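Asks: With the input below, show me the fold.
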Amino acid sequence: MDRTALVTILVDLIIVLKQGREPATVIKAALPRALVPYYPIAGRIVEPAPVHRRSPTPETACGSWASVDCGLKDVNSLEHPLVLSKEELLSFAPPEVNEEESIFMLQVCVHFACGGFAVGIRFSHTVFDGLGAGQFLKAAAEIARGHARLPVEPVWCREAIPTPPKLSQGHPPSVAFCFETSVFDIPLDHVSMVKNQQCSTFNVVTTVAWQCLTRAIGLQPHVDVHLGFAANARHLQRQLLPQEDFYGNCVRLPHNLCLFM
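Replies: Have a look, this model is predicted:
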């Protein structure tokens, strides 16, 4: 996937913690040490010829922090919708830098009067998925706590994953993402009303929410509605990735994935 323009996006992540002693100083000291075993993250994506091949070269970013005269409760703990603007919380590359080349940017963006703080993170989906980014962040957190050893040893070995023929020939799939953010609060008693022993909570919530959406937009009866969602596929790649500590992308694009209403 990193050889196509399919996932050349920066994923925005805001982590809110209720307390921390000198978080900016601690995180700034821990990150360089975490980047030693996770060396590909300390890079920048470049475009050698041919264009569809991508590789990282060293460079990363770590920002500073600011304090505000309010507590986390005053900003709803930064739940969606954000009371503070995203531009205030996330780190952005300077004008002379192409953000698509960036792999990882972090800043301890806000220190609240209550002792809590927020960390704004942007990571490239070209290099790793959510689980991989979480593994790296957990490693940095363990180092910040003073642990001498990482919780897991990172595994890169992306060369073990075969490239589909169309990608190796420079023909990226024609897939585009357009995200809309919606927040639903579904009480557990509502889930229990339609759940049975053969059905998981995920299945219930996904199906009912999708039924409501398709009905609300007035689709014609018997129209096939496609549903896509992110899932960990590492357990399906054991022959290629024998270790569980792989932190790169592990994504498969499904074909003809439908949910019939």
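Asks: make it CA atoms for all contacts and neighbour counts henceforth
Replies: Will do.
Asks: Now do the helices in the stretch 151-261 of the chain.
Replies: Ranges of helices within the stretch 151-261 of the chain are 165-168, 188-194, 201-216, based on DSSP state H, counting those that start in this stretch.
Asks: and this one, so I can compare the two:
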Amino acid sequence: MVRPSKPTPPGTLNLSVIDRVIQLQFYITALFVFRDGNENSANIIKEALSKALVPYYPLAGRLQDTEDDDDDNGEGLHISCTGEGVWFVEASANYSLADLNYLDEAPQGTQEKLIPDPFPAESMNLKPIMLIQVTSFKCGGFVTAVAHNHCTCDGIGIYQFLSALGEFVRGLERPSVEPLWSREIFPSPPRRELKAPQPPLIPQYQLSYASMDFSADKIDHIKRDCSDFTSKACTTFEVLTAGLWRSRTRAINMHPSLNVKLIFFANIRRFLNPPAPRGFYGNCIFPVTIVVSSGWLVEAPLAEVVKLVQEAKAKLQAQYNKWMFNEGDDEVELIEEPFTAQLDYATLLVSYGKT
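Replies: Now for the predicted structure:
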């Protein structure tokens, strides 16, 4: 267990109304491949991690649920700043990264071996918020796997932490961006009855891994074509998501009258009043949901699907205000309780990030 290198403030920290959404109470993992390293790479990262956990001390704590809270919506969830630390695993592999093509289209099961094993604890309040594994390869390179409980950070937030970790690895004394907890930027919304307060059931599908590459030239070509139709610039996310959704819907061959659904999470930092401050690393996301008939989607030109995605993004602030404050334009309707959508076979959930 890696603990903060200096004493950190004790006490408890509240999570925001979005942090506490029960659908975000799971571990999410990212893998980072480094072609060059040395025999001390793991120790260097471990020392830097200990330093990074001083300004980011909440991540060295433990999640706690208020014992007398009988609500199942996670509203008693908070962080106890115990300073117990991050679960850190060192491992080695008798392969070179080239043998695994630097994890591009690596054999099935390879990535799972690079992810830290779950911490041996049944209760949530005994599990670390973050787990890290550094696996050294015989070529001198290494892979760092970082798993964290999503209820503490969104993608932008964990990237901010990892950037700070990299700065400590390079010898900086302080991170260039000072972390801010600031969960009070989200007000407590009016209590209202949720349509589906329990987490959605996820069917036990037989899943397989697939990797697809799209060249920058191809993406730029599609963006130009779609921009002519939408009369506005198209992003890489918009064209790839629209194309993937349409192609998948064609492949699963549902009855044309049945509805299909697209869900993706969008950053809402700029929609807060005032906007989220620089350094905030909590969850600041809101799901965008689009529902159309299968028949329409399989026949629609790609540019029309892209425009549909753009229009849904344009409604994001109004949708968020409707959910958070139960106020706003009467014409704005939530398709469903946003964070409790059912993940059935007709639903495509897209997660997107870039570094």
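Asks: Give me the TM-score for this pair.
Replies: Superposed pair, TM-score by TM-score structural alignment, normalised by the length of the first structure: 0.85. Supporting alignment: 257 aligned residues with a C-alpha RMSD of 2.8 Å.
Asks: Now tabulate the helices of the stretch 151-261 of the first structure in CSV and tack on mean neighbour count and distance to Gly146 of the first structure.
Replies: Putting the helices of the stretch 151-261 of the first structure into CSV (neighbours: other C-alpha atoms under 10 Å; distance: least, C-alpha to C-alpha, whole Å) gives the following:
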stretch, mean neighbour count, distance to Gly146 of the first structure
helix 165-168, 12, 43
helix 188-194, 11, 39
helix 201-216, 14, 37
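Asks: want to throw those into JSON lines with distance to Val223 of the first structure?
Replies: Formatted as JSON lines, the helices of the stretch 151-261 of the first structure follow (distance: least, C-alpha to C-alpha, whole Å):
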{"stretch": "helix 165-168", "distance to Val223 of the first structure": "30"}
{"stretch": "helix 188-194", "distance to Val223 of the first structure": "23"}
{"stretch": "helix 201-216", "distance to Val223 of the first structure": "10"}
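Asks: between these, which gets nearest to Ser77 of the first structure?
Replies: Closest of the helices of the stretch 151-261 of the first structure to Ser77 of the first structure is helix 188-194, at 22.7 Å (criterion: C-alpha to C-alpha).
Asks: Tell me the spacing between Gly243 of the second structure and Met124 of the second structure.
Replies: 39 Å (C-alpha to C-alpha, to the nearest Å).
Asks: so how many other residues sit close to Phe271 of the second structure?
Replies: 15 (other C-alpha atoms under 10 Å).
Asks: Is Phe265 of the second structure in contact with Ile290, as I believe?
Replies: No. Using C-alpha atoms under 8 Å as the test, Phe265 of the second structure is too far from Ile290 to be in contact (11.7 Å).
Asks: shared neighbours, these two?
Replies: Counting by C-alpha atoms under 8 Å, 6 or more residues apart in numbering, Phe265 of the second structure and Ile290 have no common neighbour.
Asks: what's the matching residue for Pro58 of the second structure over in the first structure?
Replies: Correspondence of Pro58 of the second structure to the first structure, assessed by TM-score structural alignment: Pro40.
Asks: How much space separates its match from Glu79 of the first structure?
Replies: Distance from Pro40 of the first structure to Glu79 of the first structure, by C-alpha to C-alpha: 32 Å.
Asks: ditto for Gly20 of the first structure
Replies: On the measure of C-alpha to C-alpha, Gly20 of the first structure and Glu79 of the first structure end up 19 Å apart.
Asks: what separates the residue minimising distance to the centre of the second structure from Ile44 of the second structure, distance-wise?
Replies: Geometric centre of the second structure, nearest residue: Gly155, 4.5 Å, by C-alpha atoms, centre = their mean. As judged by C-alpha to C-alpha, Gly155 of the second structure and Ile44 of the second structure stand 24 Å apart.
Asks: I'd like to know which elements the helix or strand encompassing Lys138 of the first structure is packed against.
Replies: Using DSSP states H and E, Lys138 of the first structure sits within helix 130-144. Using 3 or more C-alpha pairs under 8 Å, 6 or more residues apart in numbering; DSSP states H and E, the elements in contact with helix 130-144 of the first structure are helix 23-34.
Asks: Could you give me the buried positions within the helix it packs on?
Replies: 23-24, 26-28, 30-32, 34 (16 or more other C-alpha atoms under 10 Å).
Asks: Average separation of the helix or strand just after that helix from the aligned part of the second structure, please.
Replies: Counting by DSSP H and E, the element after helix 23-34 of the first structure in chain order, helix or strand, is strand 44-46. Its matched residues in the second structure lie on average 0.9 Å from strand 44-46 of the first structure after superposition (mean C-alpha distance after the TM-score superposition for the first structure).
Asks: any idea how far the helix or strand that strand 44-46 of the first structure is followed by is from the chain center?
Replies: Sequence order places strand 55-57 as the next helix or strand after strand 44-46 of the first structure, per DSSP H and E. Distance of strand 55-57 of the first structure from the chain centroid (C-alpha atoms, centre = their mean, to the nearest Å) equals 20 Å.
Asks: quick one, what contacts Val7 of the first structure?
Replies: Val7 of the first structure touches 1, 125-126, counting by C-alpha under 8 Å, 6+ apart.
Asks: Which PyMOL command selects the buried ones in those?
Replies: A single PyMOL command selects the buried members of those (16+ other C-alpha under 10 Å):
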select buried, resi 1+125+126
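Asks: could you dump the contacts of Val7 of the first structure to a markdown table with secondary structure and distance to Val110 of the first structure?
Replies: Below are the contacts of Val7 of the first structure laid out as a markdown table (DSSP: H, G, I helix; E, B strand; the rest coil; distance: C-alpha to C-alpha, whole Å):
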| residue | secondary structure | distance to Val110 of the first structure |
| --- | --- | --- |
| Met1 | coil | 34 |
| His125 | coil | 25 |
| Thr126 | coil | 28 |
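Asks: quick one on the thing from earlier: hmm, Pro56 and the match of Pro58 of the second structure touching each other?
Replies: Yes. With contacts counted by C-alpha under 8 Å, Pro40 of the first structure reaches Pro56, the gap being 6.5 Å.
Asks: and Asn232 of the first structure, what pairs with it in the second structure?
Replies: Using TM-score structural alignment, Asn232 of the first structure pairs with Asn267 in the second structure.
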